[in-house]
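Trainee: quick one: sequence and predicted model below, then my questions.
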Amino acid sequence: MTHDEYDRASRALLQDYLLQASPEQRHIYVARRNYDDSAELLAWLAGRSELDRATALMMYWSLGAAWFTQYAADDYVPAHERDAHAIVRRIEQRYIDGFYAGRALAFDPGNWPGPSMGDHPGLVVRRAVPDAMLAAVAGERACDPFAEAVDADFDDGLPLPLALAAQLHDMAAAVQPDRGPALGDAVAGNVDIWAEVMPPTLSPLATVVDPGWPVLETFLRQAAPQECHQLMLFADTSALSDALQWLLDQPTLAASSALALYWNLGASWYVPFATIEDVPESHRYTAAVLRRIEQRLADGGYADHGLGFDLARNRPRFPACWPGREVLRAIPDPMWQPRTGQIVDESDEVDFITGLPEDIAEALANARG
C-alpha cells in the first residue's frame, strides 16, 4: 500500500463512520480531532448539508477563523495556512446561506473552551468575522465535547473500543511495516490511541536561519521553570526543535523537565537498537540527544526548582512500553523513577500545539510569516 492509497483508504473509513454517526458523535469528532492531518476529511464533512449547524460553526472557529481576520484577501494567506483558510471561507458562506440543515445541537462560540474571537487580541483585523458567525446556535440539546464522560469513551474524537483504530493501524503498518505495535489502553498502557506510532524527531540546530529564533530566545531567557516544563511536556518538536535543545543545554533546566522531554520524544521506541548507529537514519540524531539526557541526568547536571515528574501522572504522548518490541538496549532504571515535587499540568493559558504562552506563540507565528 502506498501513502496515497493509505490516505484514501483511511479517509474512506472515517467517512463511513461519520456518515452513520449521530449529531453528538460528529460534534465530538470535530471538537477533538487532530486538525494537523485532517484538511481533506474536514473539507468533506463541511460539504455535507446534513451537518449540524452547531458543529459547522464550531469547526469554523476551531480551524482558526479568528486568526484569519488579519488577512485582507485570500492572496495574503501563507501557503501552509491556505487549506484551513479555504475551509473556513466555505463554511462561512454556506452557514450564512442556510446550507446546514441539522438543528439538533446548541453551541455558543463565545462561551466554550475552544478557539474564539478573543484569542488574538494583538492582531489587526483586516477582514471582520460576519455577525452571523458570532451568534450562538439555539439547538434542541447541549453537547459538551470535553465532558469527563467523553474523555472516557472517546479518543481523538472517535469512540472506544478500538475497532476503527485497529483498522487504521493495520493500514498504516502496510505502508510502513516497522511502525510498531497498535496503541491503546488495553495493550500499551495509559496512552493516546492516536499518538503517532513513529515518535517525533529533533533536528540539528538551525537558529541562524530561523526568523522566529529571536522571539524564542528572548522568551526562553526569562521563562519561569514551570513555563520551560510546559514546553518539555507539550511542545511540537517540529516547530520548536531548537528551543527544546537550547533548554537541554542550560544548567538551570529542571531535571524533571529534561525527563519529561525524554519520554515525550518516545524514548521507549529505541530499545531494539543496541547502538546509535543501529537506529534508522531518520531518528539517529534524536537517539543521540536521548543518550545525552540520560548521561546528564546520571551526572546530576540539571537543577531542581521543586518540579516533579511521574509517568503514572504525567501521561506521555508516547507509550512508556511498546509491546512486542525486542529490547536490545534497555532504558536505564533511573529514567523510570518518579521525581518528587510539583506536578505541572497542562495549562489552558498556553498554545495547545507549541506549549508556548499564547502571546509568544502568536509572535513566533508572525515572525516566521
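Mentor: Noted; the coordinates are in hand.
Trainee: going by C-alpha atoms from here, please, whenever you check contacts or count neighbours.
Mentor: Noted.
Trainee: got the contact list for Gln25?
Mentor: Leu18, Gly157, Leu158 (C-alpha atoms under 8 Å, 6 or more residues apart in numbering).
Trainee: list the buried residues for the one helix or strand Glu92 maps to?
Mentor: Using DSSP states H and E, Glu92 sits within helix 82-96. Within helix 82-96, the residues scored as buried using 16 or more other C-alpha atoms under 10 Å are Asp83, Ala84, His85, Ala86, Ile87, Val88, Ile91, Glu92, Tyr95.
Trainee: OK, contacts around the last one?
Mentor: In this structure, Tyr95 makes contact with Arg53, Ala56, Leu57, judged by C-alpha under 8 Å, 6+ apart.
Trainee: next one for the comparison:
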Amino acid sequence: MTEEQLEQQEWDIVRNYLVGATKAQRHIFAARANYDGNSEAFRWLVDSSETDQATALLLYWNLGAAWHVQFDSAEASSSPTTYQLLRLLEQRYKAGFYETASIYFDPHRGSGARPGDYPDIPVKLAIPDIMLRPVEGSEHVAIEGDPEGFDEGLPFDIAETIYALYR
C-alpha cells in the first residue's frame, strides 16, 4: 500500500470517528491531536456548523492565531493555508456559524496556545475582540494531558486502528 493510500485510510478512520463523535469528544480531539498531521480533520471541524463554539475557539488559538497577527496577508504568512483557515474561523465565529456553546472554554487559561503567547511580535492584523472572550458553556471538558481513554485526541480503539495501518 502506498503512503498516500495509508494517509487516505487514516483520514477515513478519523473522519468517521468525528462524524459520530459527541461535542465533548470533538473538543478533546481539537485539544489533543497532533497539529502537524491533522489538517483535514481540523478543516472538517471548521466547516461543520455542529462544532461547538468552544471547540472552534480552541482551534483558532491552537492553530496559532497569536503568531499570525504579524502577517497582514496569506502570502506574507509563514503558513498561508493556516492563515486562511484562521481568517475563515474568525469570519464564521463572528457570524454565528457555530450555533451551540455548550462547552466552557477560556482562551486565556489552560495548557494550549493563548492570546499572550507572543507579546513581542508586531501586530499587523489584530485579533477580533470576540475571539478573546471565554465561551460560557456549562460543560467542562477535561483536556489537560491525554484524557483517560484517549491518545492524541482519539479513543484508544480508534488510535490503535490507525497505528495498525502502519505496522
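Mentor: That came through, no problem. Here the structure is a predicted model, which is why all the values come from computation and not from measurement.
Trainee: top of the contacts of Gln25 of structure 1 by number of neighbours, please.
Mentor: Among these, Leu158 has the most neighbours (other C-alpha atoms under 10 Å), with 24 neighbours.
Trainee: show me what it aligns to in structure 2.
Mentor: Correspondence of Leu158 of structure 1 to structure 2, assessed by TM-score structural alignment: Leu154.
Trainee: list the contacts for its match?
Mentor: Ile28, Phe29, Ala33.
Trainee: mind putting those in a markdown table, distance to Val69 of structure 2, secondary structure and neighbour count included?
Mentor: A markdown table is the format used below for the contacts of Leu154 of structure 2 (distance: C-alpha to C-alpha, whole Å; DSSP: H, G, I helix; E, B strand; the rest coil; neighbours: other C-alpha atoms under 10 Å):
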| residue | distance to Val69 of structure 2 | secondary structure | neighbour count |
| --- | --- | --- | --- |
| Ile28 | 26 | helix | 24 |
| Phe29 | 25 | helix | 26 |
| Ala33 | 23 | coil | 17 |
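Trainee: between these, which is nearest Ser78 of structure 2?
Mentor: Lowest distance from Ser78 of structure 2 to the contacts of Leu154 of structure 2 (C-alpha to C-alpha) belongs to Ala33, with 21.4 Å.
Trainee: I figured the closest one hits Glu152, correct?
Mentor: Yes - assessed by C-alpha atoms under 8 Å, Ala33 of structure 2 is found in contact with Glu152 at 4.5 Å.
Trainee: any residues in contact with both of those two?
Mentor: By C-alpha under 8 Å, 6+ apart, no residue touches both Ala33 of structure 2 and Glu152.
Trainee: can you give me the helices in structure 2?
Mentor: Here structure 2 has its helices, by DSSP state H, at 3-20, 23-32, 39-47, 53-62, 65-68, 80-95, 156-165.
Trainee: out of those, which gets nearest to Ala74 of structure 2?
Mentor: helix 80-95 (4.5 Å).
Trainee: against structure 1, where does that closest one fall?
Mentor: By TM-score structural alignment, helix 80-95 of structure 2 lines up with residues 82-97 in structure 1.
Trainee: show me the strands in structure 1, by range?
Mentor: Secondary structure of structure 1 by DSSP state E: the strands cover 154-155, 158-159.
Trainee: possible to save those as JSON lines with distance to Ala173 of structure 1?
Mentor: Compiled in JSON lines, those are given as follows (distance: least, C-alpha to C-alpha, whole Å):
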{"stretch": "strand 154-155", "distance to Ala173 of structure 1": "20"}
{"stretch": "strand 158-159", "distance to Ala173 of structure 1": "20"}
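Trainee: follow-up on the earlier one: closest one to Glu140 of structure 1 out of the contacts of Tyr95 of structure 1, please.
Mentor: The nearest one, if we look at those relative to Glu140 of structure 1 and count by C-alpha to C-alpha, is Arg53, at 11.6 Å.
Trainee: contacts only, for the residue nearest the centre of structure 2.
Mentor: With distances taken as C-alpha atoms, centre = their mean, Leu59 lies nearest the centre of structure 2, 2.8 Å away. Contacts of Leu59 of structure 2 were listed using C-alpha under 8 Å, 6+ apart, and they are Ala30, Ala31, Phe42.
Trainee: so which of those wins on neighbours?
Mentor: Result: Ala30 is most packed of the contacts of Leu59 of structure 2 (other C-alpha under 10 Å), 26 neighbours.
Trainee: looking at it, it is touching Trp61, isn't it?
Mentor: No - counting by C-alpha under 8 Å, Ala30 of structure 2 sits too far from Trp61 to count as a contact (10.7 Å).
Trainee: what distance do you get for Pro225 of structure 1 to Val289 of structure 1?
Mentor: Look at Pro225 of structure 1 and Val289 of structure 1: by C-alpha to C-alpha, to the nearest Å, they are 21 Å apart.
Trainee: ok, Tyr17 of structure 1 next?
Mentor: Tyr17 of structure 1 is 41 Å from Val289 of structure 1, where distance means C-alpha to C-alpha.
Trainee: then Val137 of structure 1?
Mentor: According to C-alpha to C-alpha, Val137 of structure 1 and Val289 of structure 1 sit 49 Å apart.
Trainee: kindly report the same for Arg33 of structure 1.
Mentor: 31 Å.
Trainee: about what we covered before: got the angle for the helix holding Glu92 of structure 1 vs helix 53-62?
Mentor: 150 degrees (axes from the mean of the first three to the mean of the last three C-alpha atoms, to 10 degrees).
Trainee: average distance between helix 82-96 of structure 1 and structure 2?
Mentor: When structure 2 is superposed, helix 82-96 of structure 1 averages 1.3 Å from its matched positions, counting by mean C-alpha distance after the TM-score superposition for structure 1.
Trainee: what angle sits between that helix and helix 39-46?
Mentor: Going by the same axes, to 10 degrees, helix 82-96 of structure 1 makes 0 degrees with helix 39-46.
Trainee: the helices of structure 2: which one's closest to Ile143 of structure 2?
Mentor: The nearest among the helices of structure 2, by C-alpha to C-alpha, is helix 23-32 at 5.8 Å.
Trainee: run a quick neighbour tally on Glu136 of structure 2.
Mentor: Counted with other C-alpha under 10 Å, Glu136 of structure 2 comes out at 15.
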